[in-house]
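Chemist: show me the folded form of this:
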Amino acid sequence: MATISATSSIRFCSSLKLSSSTTLQVNGRTSTVKVTHAGWKSKSFPSLRCTGFRVSCSAKPETVQKVCEIVKKQLALPADSELTPDSKFAALGADSLDTVEIVMGLEEEFDINVEEDNSQNITTVQEAADLIEELISKKSGA
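Modeler: Coordinates of the predicted model:
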């Protein structure tokens, strides 16, 4: 006759992931089954709410490079200036007018239209590149 015993453990891996594992012993052999669920069941955790789930990817390296070139040109930075995706426009010496000119250069280069609300949220090279990728994907999907 087979002897079976089971133990379960549940742990939270991140804000949106619930991981559980169950250990089974059959005739002295141990086997572990792991199951991962994304999201919450509202009845189980009424105080935790998940209103949506969004997967976001960083912009392509080519897009980031083009943004760097446009920023260098608009701010008259030396060609050997080192810009990274985390470079902040303000730290590079850009004021609000410079930022508007950068956005206009991006619109022209990528043939996109950046809403005024979105342009006010752009403070780094990466944010600009991510917005460009988003607008291009919306444009091609429309």
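
Chemist: contacts and neighbour counts: CA atoms only from here.
Modeler: Noted.

Chemist: check contacts around the closest residue to Glu133 other than its chain neighbours.
Modeler: Nearest non-adjacent residue to Glu133, counting by CA to CA, 6 or more residues apart in numbering: Ala59, 6.0 Å away. Ala59 is in contact with 126, 129-130, 133, counting by CA atoms under 8 Å, 6 or more residues apart in numbering.

Chemist: can you pick the most crowded of those?
Modeler: When neighbours are counted by other CA atoms under 10 Å, Ala129 leads these with 25 neighbours.

Chemist: A strand includes Thr30, no?
Modeler: Yes - Thr30 forms part of a strand when assessed by DSSP: H, G, I helix; E, B strand; the rest coil.

Chemist: can you give me the strands in the chain?
Modeler: Assigned by DSSP state E, the chain shows strands spanning 4-14, 17-26, 29-38.

Chemist: which one, of those, ends up nearest to Leu97?
Modeler: Closest to Leu97 of these, according to CA to CA: strand 4-14, at 40.7 Å.

Chemist: before we compare anything, build this one as well:
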Amino acid sequence: MASIAGSALSFARPVKATSANLLSFSPARKGNAFLRMQPVPMRLAVSCAAQKDTVDKVCEIVRKQLALSDGTEVSGASKFAELGADSLDTVEIVMGLEEEFGISVEESSAQTIATVEDAAELIDKLVNEAK
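Modeler: Have a look, this model is predicted:
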């Protein structure tokens, strides 16, 4: 049985995939080995714990508070700062959310809100706690 103790493993540059070389382990030089791996398309999955209805309402409120044009896309991943909101705008958004959902957001919680998703998740949490 061959020992690879003291040998180093390194990742080689990806090569064109064939059925024979999807994953291969071969010695590059005596005493060293390398692992050749093929690239796999990355899929970005965004998961949001908030309900879709809540996210949609938050998007509407953000669009209204910031007076955004219809062409400006607002989604769960939208950051308030990227939409042009300053700290006063963020406070007004939180106030609008409190009024719309009949909740009260503590200042410490309000400071952690940076995206539409953050706001929607906090709202769902507060609404569920109030039940």
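
Chemist: give me the TM-score for this pair.
Modeler: The TM-score (TM-score structural alignment, normalised by the length of the second structure) is 0.62; 84 aligned residues with a CA RMSD of 0.9 Å.

Chemist: map the residue nearest to Glu133 of the first structure onto the second structure.
Modeler: Alignment note: Ala59 of the first structure maps to Ala50 in the second structure; criterion TM-score structural alignment.

Chemist: state the distance from that match to Ala130 of the second structure.
Modeler: In this view, Ala50 of the second structure and Ala130 of the second structure are 16 Å apart by CA to CA, to the nearest Å.

Chemist: and what of Glu117 of the second structure?
Modeler: 20 Å.

Chemist: and what of Phe101 of the second structure?
Modeler: Distance of Phe101 of the second structure to Ala130 of the second structure, given as CA to CA: 11 Å.

Chemist: hmm, Thr123 and Ala90 of the first structure touching each other?
Modeler: Yes - using CA atoms under 8 Å, Ala90 of the first structure is in contact with Thr123, at 7.4 Å.

Chemist: so for these two, which residue has more residues nearby?
Modeler: Shown here are Ala90 of the first structure and Thr123; by other CA under 10 Å, Thr123 has more neighbours (17 against 13).

Chemist: map that one onto the second structure.
Modeler: So Thr123 of the first structure corresponds to Ala114, using TM-score structural alignment.

Chemist: enumerate every residue touching that match.
Modeler: Here Ala114 of the second structure is in contact with 79-81 (CA under 8 Å, 6+ apart).

Chemist: go again using 10 Å as the cut-off
Modeler: Neighbouring residues of Ala114 of the second structure by CA atoms under 10 Å, 6 or more residues apart in numbering: 77-82, 90.

Chemist: quick one: the residue nearest to Glu133 of the first structure from Ile132 of the first structure, how far?
Modeler: Distance from Ala59 of the first structure to Ile132 of the first structure, by CA to CA: 8 Å.
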